[in-house]
Every structure is written in C-alpha cells, then in structure tokens.
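Undergrad: need a structure here:
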Amino acid sequence: MVVALDPNPRPLDHLAVMGARGALALTDKAGTIDHATLDRLVGAIAANLLARGLVAGDRVASWAAKSRLTCLLPLAAARAGLIHVPINPLLKHPQVAHILSDSGARLLIAGKGRADTLEPGDRPEGCALLIEEAEGAALFEGEGLGPSSADPDALTAILYTSGSTGRPKGVMLSHANLWLGAISVAHYLKLEADDRTLCALPFSFDYGQNQLLSTWAAGGSVVPLDYLTPRDVVKAVERYGITTLAGVPPLWVQLAEANWPEAAIVPLRRLTNTGGRLSVPLVRRMRALFPKADLYSMYGLTEAFRSTYLDPALIDAHPDSIGSAIPFAEILVIGADGAVAEDGEPGELVHAGPLVAKGYWQDAARTAERFKPAPVASREGGVAVWSGDTVTRDAEGLLRFVGRDDEMIKTSGNRLSPTEIEEAAIASGAVAEAVAIGVPDDRLGQAILLFARGEGDDADARLTDHFKRNLPGFMQPREVRWRDDLPRNANGKLDRAALKSEALA
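TA: From the prediction side, this is the model:
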C-alpha cells in the first residue's frame, strides 16, 4: 500500500514504528533487523546518549562510514531531543573542525581511522569523542526510550552544505521538515513495504538521508553501502535484490557505462536522480538499460529539501524537464518584477511551504539572503527559499532548469547557461561528462572554458565538428581541457568550484 499524504507531521523518531513489527528494516554487514528491533535500538541509542550527560538541544555529530549506528542516529537523536549533525565521511579534518566548532557539537561519534586524523584544536573543548569501534556497540544495550512527544517544529538536524562558496553553512531542519519530506517522497515514488533501497548516497546529503527515512515511512528495508567503484553498486543491487536505487548524475554516468547482469536489472522498480540534471543522452541510455524501471528525475536544494519531480510516464517525452512540485511543496517561477513569470519566460525558482528549512545555523546574514518573505502570489505565504536558480515553465506546468545565477556565463552580450553548453558537448557523443566555466576576457566579457572527459581517441575532432555544426559562434568554447576524470565534491557531484578555481588561477 502506497503511503498516504497525511499533512500532519509527527516527531521524526516515529518513523521507527511505521513498519510491520516483523518486517525487514535493515540489512548490513552485521546481519538484519526487523522494524520492531529498529524501534528498540533507536530507543536504546537515545537513552545511552542522554546517559553520557547530553541534554535536549545538544548537537551530536557523526563522522563515520555507513553502519547500523549511522543509519539509526537520525531517529535516535530525534528521540532523545538532540540535534544530529551528520558529517560527510569524505571530508578532511579542516572542514570537520569548522563544522564541530560552528555547530557547537557536544559529542563527535567517529570511526577510529578518521578520528586519528584530527589535529590538536580540531575538536573543540567541550566536545567529547566516541570511537565507534570501541564504544559504539554499547550504545545498543540496555533499556531504551519509547517514541518521543517532540514538537514537530523543533530542530532535529543540521545538514552542512558542501561549501562551494565560502565555508560550509548549516541548514537547520525540524522534525516536520524531515517527516513530511519522508512522507512526500515515499508517496510519489510509490514505495511499499516490500521495497529494498540501496543507500549509496552519503547520509550527510539531504536525499542520502531521505533514502532511509522515506523507505522506513513505507515500512520497507534499507541496505547501506559504502562503495569504491560503480561495480560495487551493481554487485550490491544483484546480491540484495534492490528495488530502489538513487544517484547523482556523475554516478549515473558511471553506472550507465558499467556491465549490468540481467539478474541485477530485473529487481529494479525505480531509479531516482538528484543533485543536478540528467543529460538527454544519459536519460536515453538509462531508459534503454533499465526499460522496466521507472526513472524519476528530481530537483531540490538542502534549504527546501526536494522541490520537484517528473512523473516517469513523461520522461521519454520530456527528458530535459525537472517536472513540477512534489507533495507539500509550493513552487513558483518569479520574474525580475516580482510577479509570476509567464510560460516560457525565465525566472527564479522560489520554494514555499512546510518543507522550507528553518534557516542557517547561527548565520542571520546568510539566512536573510536566501530565506525571504514568500512572493505575493504564494498561497502558502510565510518564509520562502529564493533558490538563485533560473528555470522556465511550459504550458503543461513542467519546469526546465536553465542555470544558477552565479554560474551563468555572460559572453558577447549574451547570458548563457553552462548546462546548455555541457549538454551540447555530451550530445556530440565525444564527451562523457563536461563542465563549462566562464573566464574573464577583455573582448568578450567572459569566454567559455570547457572541461571534458572524452569518449574515444578522436574525441577532440568530433567535438569541434559538432560544435561548429550545432552551436552559434558566441557559444563556442575558447578552450577545451581534456581530463581522464573530473573532480567530484563530497556528495559525488561534479566539483564546479574546484574547476572554477583552476580556471581562474
């Protein structure tokens, strides 16, 4: 049975009581647990965290590989009245030091290998350290707490952005934000109790964490996976009979290039994408490789969680669309005059409604820049997230991503989306991945620099020919820098900030 769209949020830890008590909830290296055990262990971890002297409102950070403990911490912290701060395990000690200091964490739960990389002063005074290998098992022991009576509007998590501009900032999320996000996604993905979700995305990433929450909301089970190669993902899908697989575009590019045995393809019911738009050629490749799986193209940002999704029935006809609003989200396209943009007219994507986060942790200035009063046309009102993303809406109400305002390339008097240039490169068949950057040019204002990972020995010639035949002169890159691989950030997305820094050096 598909999860009903109940708009009334509950405390986040109540997700542990949603599934049938004897139904499978999690499979990991230690074995399996059912939903009754999930609830019991969440309660035990919550009680043991409080027994360490923590009090309601304290921040608990986790910096560790995917494990049973890191899977259950979001619910356990919520049950204890604590605020969970998941840290991407790929981050290095300087970024971790900033997050610990900025959040005022009272406890850091970390794997020994990562903890050993911390330098003096990285862990603030007053922030205790719990080594998972040494003390983690004890958190599962003893009498536990029952489901909480937390105020759904209370803060329960701080997710730190990747920090592509400036230092990472912590997005404050309430029980209601995460609960309604889980219910919304579980509903539109049509998740059910027999679904098995492979959790390959990092839990510090909003959708990475939602893989857990939405699956448990539907009474299904999760399989956490830390992978080294795309082949590890393929093997896990086959081994565990995975029905739901999520990725970001760079991972989907790699998975589409991998060798998939029929036994791995058959169980898949749905594929989901976020963290950037899938190129049209990649959509075609995925649809051919997984013809019986529904492909969900989605868009969102941490400050407003998930924003839009495209009905899989429309993906073949509209492969370049990010769809329309998900349940519980109000999405508006606002023009420069502050009014709703006409169909086909570019405008800023604005998010309103109960999925909008509570701002940035201890950062009133940056909160005021992004979280502003909703447009006059909003039915939800209140505070809205002004995304800084430019989109268009067609006559059917479907949205198309144009580009981020801070990434747009202004050349020869034209304002170009880097996405348009990147997709043209991929459409040539000579390029697997591409990132377009605007660099200063005395004559043009900005010139186009393209970083590309090629396909074939004659990639440069094929790309040049394709651009000459298909793009006007002002859209032609001044330079193409070929790479065997392109850098990724901690969430697995192509690292535009790193490439831009290189381009402007």
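Undergrad: Please count neighbours and contacts with C-alpha atoms only from this point.
TA: Fine.
Undergrad: The helix or strand encompassing residue 222: what's the following helix or strand?
TA: Secondary structure from DSSP states H and E places residue 222 in strand 221-224. Downstream of strand 221-224, the first helix or strand assigned by DSSP H and E is helix 230-240.
Undergrad: Pull out the buried residues from that following helix.
TA: Judged by neighbour count using 16 or more other Cα atoms under 10 Å, the buried positions of helix 230-240 are 230, 233-234, 236-238, 240.
Undergrad: Sequence B follows; please return its structure for comparison with A:
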Amino acid sequence: MELSDLSLNPIDHLPLAGMATVGAEGQAIAGKAGALSYAALEEAVGRTAGWLGSMGFAPGSRIASWLAKGKLACILPLAAPRAGLIHVPINPLLKRAQVAHILSDSGAALLIGTGARLAALEPGDVPHECRTIADDAALAGAQASAALPPSGAGPDTLAAILYTSGSTGRPKGVMLSHANLWLGAVSVAEYLRLTPADRVLGVLPFSFDYGQNQLLSTWAAGGTVVPLDYLTARDVVKAVEREEITTLAGVPPLWVQLTEADWPAETAGRLRRITNSGGALTKALIGRLAALFPNADIYPMYGLTEAFRSTYLPPELVATHPESMGRAIPHAEILVCRPDGSLTADDEPGELVHCGPLVAQGYWNDPVRTAERFRPAPPSSSYDGVAVWSGDTVRRDSEGLLYFVGREDAMIKSAGNRISPTEVEEAAQSVAGVAEAVALGVSDARLGQAVVLLVRVTQEGALDALRESLKKELPNFMIPSDIRVVEAFPRNANGKIDRVLVAQDWRMLAGESVA
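TA: Next up, the predicted model:
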C-alpha cells in the first residue's frame, strides 16, 4: 500500500493494512490480554461492529468505553467507526464525577465498562438515554454477531472524541476524524521506523491520543502490540523480558521510575526504541536513559490532543540538542508566528501554530472554546482552512529546530496527566466550609509538577471533610499532594483572586501543610 493512498482509507481498514504487510497469521495482539492474529483482529473488529450496528443507534451516535486493557479495549477504536459510530474512550483512572460529565457532555448512547466500574456509578451519573453493558456481555454479543466489512467512510467523518482537560472548566472532547487517526498512525510508524518485527508494550491508557496511537501506529506497520495494565515499574521490566519488547512509550515520571528499577542488562538491551511525550525529558534523564538502554533510540516528542502530535527530535540529534522539541512530524506543518500571524525570525519567540491534515475538528459541543483554539491558518501556511493555535511559546533556531519557551495557560502537568486547576478547585469548593480554593502546579522531581491546593475555610471540620471528599470525587492523579490554609487571597483590580501573585507567593501566603 502506497503512502500516498493512505489518506483515502478509513481507520477501520488498519487490520487489512497489517495483513497486507505481514499476512493473515501475523500477530497483531499478544500478552496476557490474549493473542490475536491480524486475521482474527479483522474478524473481531467486524463482529463487534456488527453487534454495535444491530443495536439500532443512529449514525454518529457516541459509544463510550470505560475498560481495562483487554481485547475489547483494543478493538473498539476500530469497531465503533466501522459501524458508523463515534468512540469515546474514558480514562480508567477517572472516578464517577468525571465519567458522569463525559457521558452527559458527549451525549453517549451506550457505555461499555467493566462490572466493577459500572457498579461504582451512582443514580444520575448515567443519562437516562444512555444504555450500559458490561464488557463480558459485550464480548459475548460480538462473538454471536455477523461481521461488518470495513466502512466506506470519508476521511473527514468523525471517528472518535478524546476528552482532555483545559486550564479552565471541565474536560473538553476533541473531535477526531478517520483521516486524523489514520494519518497519525502512518506518521508515527514512519518516523519511528516501526517494522513488522517490532513488539510494542502498550503501557499508556488508550483514552490518551498518545496511548491509543500505540495500537494504531503499530498495526499500520504490521507489528505486535502487547497491552499492559501495570502497578509498578517492576511489572514493566518483567513484561519487556517476557514479551521480547522492542518499543516502549512513556511519560517523564514513568521514565524516572524505570531508571530507578532493577534491569537485568540483557532485558534492558532488548529495547530498540523509547518514545516520550506528555512533558519534556531533562538532560540528566536523557543521560540515564541512554546509559540504561544502550541499544535504544530515544525519541523526544511534543504533542497536542487538538492536533495529535506536532514535533519529534530524531535520535541522532538527541545527544547534541537534548533541549530541542525537534521538527514537524510527517503530515504536519509547524509554524512559529507573531500575534499578527507573520512568521518569526530565527530565535524570536512566537506561538506554535499547527497546520495540516492532523488538525482535529474542534471541541465537541463547544463552539466558544473551539473558536479560541481552532482559527484560520496564517497566510504563510501551505494549507488552507483551520489551524491549531497552541498557546505555547516556542522559538526556532537557524537549523529549523524548535525549543519550548513557555505555556500560555495554567494547565498542571503531573505524571503525564493534564490537570485543570478549575476542576480541582470546584471539587474543593463543593465541600461545606471551604469558601475559596486555588490549585497550583509546583515543580516536583518525580511528577514534573505536583498539585498544591490553597484554601480559605470558614468553619471547623472543613479540612477533614475536604480530604475525604477529594479522595472520593477525584482520580488519584488529581488529588493534591499538599493542602494549605490561607487567611485571605490577594485580589486584582476587578476583585478576582490574583492568580499570578498567588503562584509567585504561595509559600508566604499559605500556613502549615494540612494534607
């Protein structure tokens, strides 16, 4: 299959693309989730699509999944679009309040989840028009259904909605087309130089664009994915050895854990490729990774869910340019622009603007925030239409390499997760006696950033109630590592909390830690 033809194919063609590369008996999935050849994957996708299609949903209905990394979690990203539906994967780490928001916001017609996760939901969490079904029942239904062939969907047909946190408000759903997912898979397979011999350990959640692409890019290359839900770094080490893994994707906190783990030299030597996104690698961490995995190429990457992935640094430049974001990935055009849309000069800071076919279709049911981020491409772009104006300030050197300068918004990035301060603050302020709250991201050697919560309380017992409520309502990665009480927050001229001053002086403002 020629690269020039790939943009014409729906994402649900991927099993056939794999078969064209390695044959029907080539292994698409391996590991404890169970093995599937490419032929078996094609049949499973077809039968699952047939089962979904038999349920009477209108075309374009949203199908949510809240699953562990079993076969069904691997199949649904292809099966739902094949049935003319839109897949909405939900992060397994989220708790009922966040799941309820995603179900309501997406207008999901069906939620497929593990029995334990479905049992954790409370009355009112699932909209009355949304059915629920356990994963084992879904697998049984799919097995008994007739298979649908690959769809004839157009490249711009919506295939998935991935929810990502913003700096304000609740998570927003990024709308991704067949072309977005297909070209993202092809792009990554190309620049990572994936081959049918590669075995990729899928440690990242499939609800993340980076995690889901572990599946899609591997299948585009005809390789094998080994899904893994892990608890400790030792679990990853064992899986690399047991499954003869060649490729591992991670975020900086995971790499910190893995470099501290006990790696037999032969096991570490198996890895041929490690990729990083969700935060920058430090020079020191790059050095530790290079020493621990002597046979592995290191691929630092920068991405936006709104445009999947933007840049990567080729392994041959990592040693000489360790602080660079690299250059545009295939099928992406990356510009550095002034506020008026003109291109910056070399080493002049500007906004990173992502143009081209990887740009998503905007935020689901949110025209206001869509208009803020998705705007007409600048005149210097080779592409017409909409671009993603990232809000990130970068600079481009004389060699065309990009360097990150700063982030416009207030997002907290902790352990590879994007956390909305507003979401944490709203959860805190829902507790009786908590009058005001400000969540901050502070530097942390292991997490990248840790969440610190400053609160003003008005009644006794509020702190104990706050701690208990946050544990119940927030996923673990959102729970503050430190809660501190303030007597008053500084205000700006409009009477609002001056967040810039709070961020600068939070240690002076806050009292003793009460977390």
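Undergrad: TM value for the aligned chains?
TA: Once superposed, chain against chain, the TM-score is 0.81 (TM-score structural alignment, normalised by the length of the first structure); 438 aligned residues with a Cα RMSD of 2.9 Å.
Undergrad: Other residues contacting the strand holding residue 222 of the first structure?
TA: Residues outside strand 221-224 of the first structure that contact it (Cα atoms under 8 Å, 6 or more residues apart in numbering): 24-28, 66-67, 71, 193-200, 211-212, 215-216, 240.
Undergrad: Quick check on those: which are buried?
TA: Using 16+ other Cα under 10 Å as the threshold, 24-27, 66-67, 71, 193-200, 211-212, 215-216, 240 are the buried ones among the contacts of strand 221-224 of the first structure.
Undergrad: now residue 214 of the first structure: how far from residue 192 of the first structure?
TA: Residue 214 of the first structure sits 10 Å away from residue 192 of the first structure, taking Cα to Cα, to the nearest Å as the criterion.
Undergrad: So between the two, which is more surrounded?
TA: Taking neighbours as other Cα atoms under 10 Å, residue 214 of the first structure and residue 192 compare with residue 214 leading, 27 against 20.
Undergrad: and the counterpart of that one in the second structure, what is it in contact with?
TA: Mapped onto the second structure by TM-score structural alignment, residue 214 of the first structure lines up with residue 217. Going by Cα under 8 Å, 6+ apart, residue 217 of the second structure touches 184-189.
Undergrad: one more time with 6 Å, if that's ok
TA: Residue 217 of the second structure is in contact with 185, 188-189, counting by Cα atoms under 6 Å, 6 or more residues apart in numbering.
Undergrad: Quick one: map residue 293 of the first structure onto the second structure.
TA: In the second structure, residue 293 of the first structure lines up with residue 296, judged by TM-score structural alignment.
Undergrad: burial count for the residue lying closest to its match once chain neighbours are set aside?
TA: Setting aside the residues directly before and after it, residue 296 of the second structure is nearest to residue 272 in space (Cα to Cα, 6 or more residues apart in numbering), at 3.9 Å. Residue 272 of the second structure has 18 neighbouring residues, counting by other Cα under 10 Å.
Undergrad: any idea how far residue 283 of the second structure is from residue 272 of the second structure?
TA: Relative to residue 283 of the second structure, and taking Cα to Cα, residue 272 of the second structure is found at 20 Å.
Undergrad: try residue 193 of the second structure
TA: Residue 193 of the second structure is 24 Å from residue 283 of the second structure, where distance means Cα to Cα.
Undergrad: if you count what's nearby, which of the two comes out ahead?
TA: Just comparing residue 193 of the second structure and residue 283: by other Cα under 10 Å the higher neighbour count belongs to residue 283, 14 against 11.
Undergrad: How about the contacts made by that one?
TA: Neighbours of residue 283 of the second structure in contact, by Cα under 6 Å, 6+ apart: none.
Undergrad: any idea how far it is from residue 252 of the second structure?
TA: Taken as Cα to Cα, the span from residue 283 of the second structure to residue 252 of the second structure is 12 Å.
Undergrad: Next: residue 168 of the second structure.
TA: 24 Å.
Undergrad: higher neighbour count, the two?
TA: Between residue 168 of the second structure and residue 252, counted using other Cα under 10 Å, the more crowded position is residue 252 (23 against 14).
Undergrad: Trace the more buried one over to the first structure, please.
TA: Match for residue 252 of the second structure (TM-score structural alignment): residue 249.
Undergrad: need the contact list for its match.
TA: Contacts for residue 249 of the first structure were tallied using Cα under 6 Å, 6+ apart; they are residue 278.
Undergrad: Which helix or strand contains the residue nearest the centre of the first structure?
TA: Closest to where the C-alpha atoms of the first structure average out (Cα atoms, centre = their mean) is residue 207, at 3.9 Å. Counting by DSSP H and E, the element that carries residue 207 of the first structure is helix 206-217.
Undergrad: Can you provide the mean distance from that helix to its aligned counterpart in the second structure?
TA: Mean deviation of helix 206-217 of the first structure relative to the second structure after superposition (mean Cα distance after the TM-score superposition for the first structure): 0.4 Å.
Undergrad: what separates the match of residue 214 of the first structure from residue 193 of the second structure, distance-wise?
TA: The spacing between residue 217 of the second structure and residue 193 of the second structure, counted by Cα to Cα, is 10 Å.
Undergrad: next one: residue 392 of the second structure
TA: The spacing between residue 392 of the second structure and residue 193 of the second structure, counted by Cα to Cα, is 28 Å.
Undergrad: cool, residue 206 of the second structure as well?
TA: Look at residue 206 of the second structure and residue 193 of the second structure: by Cα to Cα, they are 22 Å apart.
Undergrad: Please enumerate the helices of the stretch 351-500 of the second structure.
TA: 367-373, 421-429, 462-473, 499-509 (DSSP state H, counting those that start in this stretch).
Undergrad: and what of the stretch 201-350 of the second structure?
TA: Under DSSP H, counting those that start in this stretch, the stretch 201-350 of the second structure gives helices at 209-220, 233-242, 252-260, 265-268, 283-292.
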